[in-house]
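*Asks:* sequence? don't have it. structure:
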């Protein structure tokens, strides 16, 4: 007997139609979620991502000379860099200086060239002011007569490097390196190193602050997680209240407390613990105290959120099986809190890498962190290229430390209870 095929009634939904409807509804829901998040994405793009991208791009941009002296730039790019250029190059230099001075860009060009050689600004400005109004028969002897440095190959090689864009000069300068006249990359002597020492100092201070926060914050987080809820909520206020106070106010308070005539030194001397004020400010001690106080709540909250999810049953079970309370704590309780420890330590370490106000107010001359050097380049030196290069290295170091932390404790797999 033949098997009768079951006919589908006209107009009844099929399995394919149901799947298509489900996919359509899911796409609609995804689009609605994207539209709801679109204002936040636009805000982050315009106020966070775009400015950072532009700053990092400054680390390789070199537009001052090319934009102000385009003809001279093209000739310098074609020049092989050997010896002193010919008469044509000197004529283009004179025309470029006259054009830049007339357009008001001579100061920008001089500042850029001064980054390569401290005397270059005075050389350029003096030459631009003393250019003859009437073109001489030959520009080369005329410019050399104005300043003998125009007859040295080193001056022209620096000018050629300043006309190249993109350039690695800022990235090299950010690690105390430079291109030698022979074209090789060489580091400056250790006693003249500024930025490498600052990076090492920044990492060292950040690691020390992270360790201090861990030592001080872990017991506090354990106490908050194991006290009765009413008492824990009261004590939690002391952890949260610093977030309601300005960072500048908190740092200034430590400035008052730690100074030679401050509260702490007055108390120590009145108790007879010291005969003269302790050096607690304008040094590494003041920086560590101030940064630890500011960043400690972040680590406490990160560890506390994990400790609240650890059941006390495990500790009681271990002790009932004969384990000493300390052994049970170290082998049962602590491993379960490592995700919070890893997340808190990474958060504190990354925040400490970019700290500026606290080291600037409480630190001394040997405690400058890389953020202070970036601020100096942008506000005082107006060297946005070097500031962008320092920022680029700071971003790279942060990414490296993230992968290291992630490899050790698995930050991307953390779960908070």
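*Replies:* In hand now; what should we look at? Keep in mind that this is a model prediction, so the values were computed, not measured.
*Asks:* Please count neighbours and contacts with C-alpha atoms only from this point.
*Replies:* Fine.
*Asks:* Strands of this protein, start to end?
*Replies:* 177-179, 185-187 (DSSP state E).
*Asks:* For the lengthiest helix in the chain, name the packing helices and strands.
*Replies:* With secondary structure taken from DSSP state H, the chain has its longest helix at helix 195-226. Applying 3 or more CA pairs under 8 Å, 6 or more residues apart in numbering; DSSP states H and E, one finds that helix 195-226 contacts helix 229-240, helix 284-307, helix 334-353, helix 370-379.
*Asks:* Pull the distance from the third one to the chain's centre.
*Replies:* Meaning helix 334-353. Remark: helix 334-353 is offset 19 Å from the chain centroid, using CA atoms, centre = their mean, to the nearest Å.
*Asks:* That one: which residues count as buried?
*Replies:* Residues 336-353 are the ones in helix 334-353 that count as buried (16 or more other CA atoms under 10 Å).
*Asks:* For the longest helix of the chain, buried residues please.
*Replies:* 195-199, 201-203, 205-214, 217-218, 220-225.
*Asks:* Could you verify my assumption that residue 306 touches residue 337?
*Replies:* Yes: with contact defined as CA atoms under 8 Å, residue 306 counts as touching residue 337 (6.0 Å).
*Asks:* Common neighbours of the two, please.
*Replies:* Residues touching both residue 306 and residue 337 by CA atoms under 8 Å, 6 or more residues apart in numbering: none at all.
*Asks:* Kindly tell me how buried residue 179 is, as a neighbour count.
*Replies:* The burial count assigned to residue 179 is 16, neighbours taken as other CA atoms under 10 Å.
*Asks:* Who's the closest spatial neighbour of it, skipping the chain neighbours?
*Replies:* Among residues not flanking residue 179 along the chain, residue 185 sits closest, at 4.6 Å (CA to CA, 6 or more residues apart in numbering).
*Asks:* Below is an additional structure, to be compared with the one above:
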């Protein structure tokens, strides 16, 4: 009779079962991953629509400006052969083409768009283009094709200068770094060299915004740290009651909170009236529409963002550490500084990061209470988006602000990471 090795057959069956179990396990894992991905998909779509797409659009708009190229394509094609570094204006053929296109723009009521774009590179040229457009609108296109140059110069002598044609050729580039150069208070000269502008505006605004944001962060930390410590060590009833007052600003409209500061800080407001009643001052102090008003109002609005992270960390610190240090002979203040405060660093750093990032991008409160003196870079970005319609410059300013925040966050992450390693 044939002999069968039962042990070998049993191992083969176990091996087959093991392979089948592994395949089943992988199938179950894939199904779980698909289910998890399905749950995460709405969040990913929301992040794409509300965060990544707007930032990508902003970065693209900061270097993409096809307006001039779409308005006067023939003129820009003719200008491509002109040496802009020379002292001679383009020849009459270029001016003739421009006269014909300017006439059509005036008929289509688009000459104002061209004037707006050229005026950004050469202030004062807007009126020249608009006035010339109105004049060319009445001309015969056949006449402009042959005598356009002389008619342009006769209408406005500025068409004889080289600078306006340099700016027009420069503005005709579809992709350009001019918005970033303007945002950094730089410009290109006739030799295509990057040089500083005569008036430094935006760099000062960035520095001013950083100073205001850092001041607000410091004030919220100084006010929020002792209050958070008291909330963490107080009885539950007292802590809950005080927490209601901490959260109260979240239940009040931002516009209401800001306008209340207007009532407090204005010349005949509550603060000046009280100080005059107490004979502290003899005449009202100008507090509204200043940098001081921006700092005070935003400190009040952003204070909960510092208190809540600090409170959550302090609530988890075991008070026995401090008692043990004092029982071993340490004095209260040194023990608090050397033992308790290092353990609050995560809450303090998280609160500082929240307050700083929110404050540097705030524009509603500075616009209402800060006036000209208390405005930040975010207000200028909003101005270029809403009033001047210079979306390219607004996008460049916003991109640089984003880069600045990311740089500061990287520095923060490095510093907090090093401090956590030392504490560990």
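*Replies:* Noted; the coordinates are in hand. Remember, predicted model here, so these are calculated numbers, not experimental data.
*Asks:* Any idea what the TM-score comes out to?
*Replies:* Superposed pair, TM-score by TM-score structural alignment, normalised by the length of structure 1: 0.92. Supporting alignment: 411 aligned residues with a CA RMSD of 2.4 Å.
*Asks:* follow-up on the earlier one: switch the strands of structure 1 over to TSV; also include distance to residue 41 of structure 1.
*Replies:* As requested, the strands of structure 1 are exported to TSV (distance: least, CA to CA, whole Å):
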stretch	distance to residue 41 of structure 1
strand 177-179	39
strand 185-187	41
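*Asks:* Determine which stretch of the ones you listed is the most buried.
*Replies:* Highest mean neighbour count among the strands of structure 1 (mean count of other CA atoms under 10 Å): strand 177-179, with a mean of 18.
*Asks:* which residues of structure 2 does it align to?
*Replies:* With TM-score structural alignment applied, strand 177-179 of structure 1 matches the range 186-188 in structure 2.
*Asks:* Near residue 390 of structure 1, how many other residues are there?
*Replies:* Neighbours around residue 390 of structure 1, by other CA under 10 Å: 27.
*Asks:* Can you give the distance of the longest helix of structure 1 from its chain's centre?
*Replies:* Centroid separation between helix 195-226 of structure 1 and its chain, computed with CA atoms, centre = their mean, is 18 Å.
*Asks:* mind checking how far the aligned partner of residue 311 of structure 2 in structure 1 is from residue 314 of structure 1?
*Replies:* In structure 1, the residue paired with residue 311 of structure 2 is residue 304, using TM-score structural alignment. Separation of residue 304 of structure 1 from residue 314 of structure 1 (CA to CA, to the nearest Å): 17 Å.
*Asks:* With residue 221 of structure 1 instead?
*Replies:* Counting by CA to CA - residue 221 of structure 1 and residue 314 of structure 1 are separated by 18 Å.
*Asks:* what stretch of structure 2 lies opposite stretch 38-45 of structure 1 in the alignment?
*Replies:* On structure 2, the counterpart of stretch 38-45 of structure 1 by TM-score structural alignment is residues 41-48.
*Asks:* Mind telling me what residue 210 of structure 1 corresponds to in structure 2?
*Replies:* Alignment note (TM-score structural alignment): residue 210 of structure 1 maps to residue 217 of structure 2.
*Asks:* I figured that match hits residue 356, correct?
*Replies:* Yes: judged on CA under 8 Å, residue 217 of structure 2 makes contact with residue 356 at a distance of 5.8 Å.
*Asks:* Now do the contacts for the alignment partner in structure 1 of residue 288 of structure 2.
*Replies:* Matched by TM-score structural alignment, residue 288 of structure 2 corresponds to residue 281 in structure 1. By CA under 8 Å, 6+ apart, the contact list for residue 281 of structure 1 reads 255, 258, 259, 260, 287, 362, 363, 364.
*Asks:* Sitting in helices, which of those do you find?
*Replies:* Residues from these lying in helices, with DSSP H as the criterion: 255, 258, 287, 362.
*Asks:* I'd like the distance between the first one and residue 2 of structure 1.
*Replies:* Which is residue 255 of structure 1. The gap separating residue 255 of structure 1 from residue 2 of structure 1 is 97 Å, by CA to CA.
*Asks:* can you check the second one too?
*Replies:* Plainly put, residue 258 of structure 1 is 99 Å away from residue 2 of structure 1 if you go by CA to CA.
*Asks:* nearest spatial neighbour of residue 95 of structure 2, skipping sequence neighbours?
*Replies:* Excluding its sequence neighbours, the residue lying closest to residue 95 of structure 2 (CA to CA, 6+ apart) is residue 149, at 4.8 Å.
*Asks:* Closest one to residue 108 of structure 1 out of the ones in helices among the contacts of residue 281 of structure 1, please.
*Replies:* For these, the closest approach to residue 108 of structure 1 (CA to CA) belongs to residue 362, at 34.9 Å.
*Asks:* In structure 2, what residue corresponds to residue 321 of structure 1?
*Replies:* Residue 321 of structure 1 maps onto residue 328 in structure 2, by TM-score structural alignment.
*Asks:* One more: residue 252 of structure 1?
*Replies:* Matched by TM-score structural alignment, residue 252 of structure 1 corresponds to residue 259 in structure 2.
*Asks:* what's the answer for residue 293 of structure 1, then?
*Replies:* Alignment note: residue 293 of structure 1 maps to residue 300 in structure 2; criterion TM-score structural alignment.
*Asks:* neighbours around that match, how many?
*Replies:* For residue 300 of structure 2, using other CA under 10 Å, the count is 17.
*Asks:* Residue 108 of structure 2 now?
*Replies:* Around residue 108 of structure 2 there are 10 residues (other CA under 10 Å).
*Asks:* now residue 279 of structure 2
*Replies:* Residue 279 of structure 2: 10 surrounding residues under other CA under 10 Å.
*Asks:* Which residue of structure 1 sits opposite it in the alignment?
*Replies:* Using TM-score structural alignment as the criterion, residue 279 of structure 2 maps onto residue 272 of structure 1.
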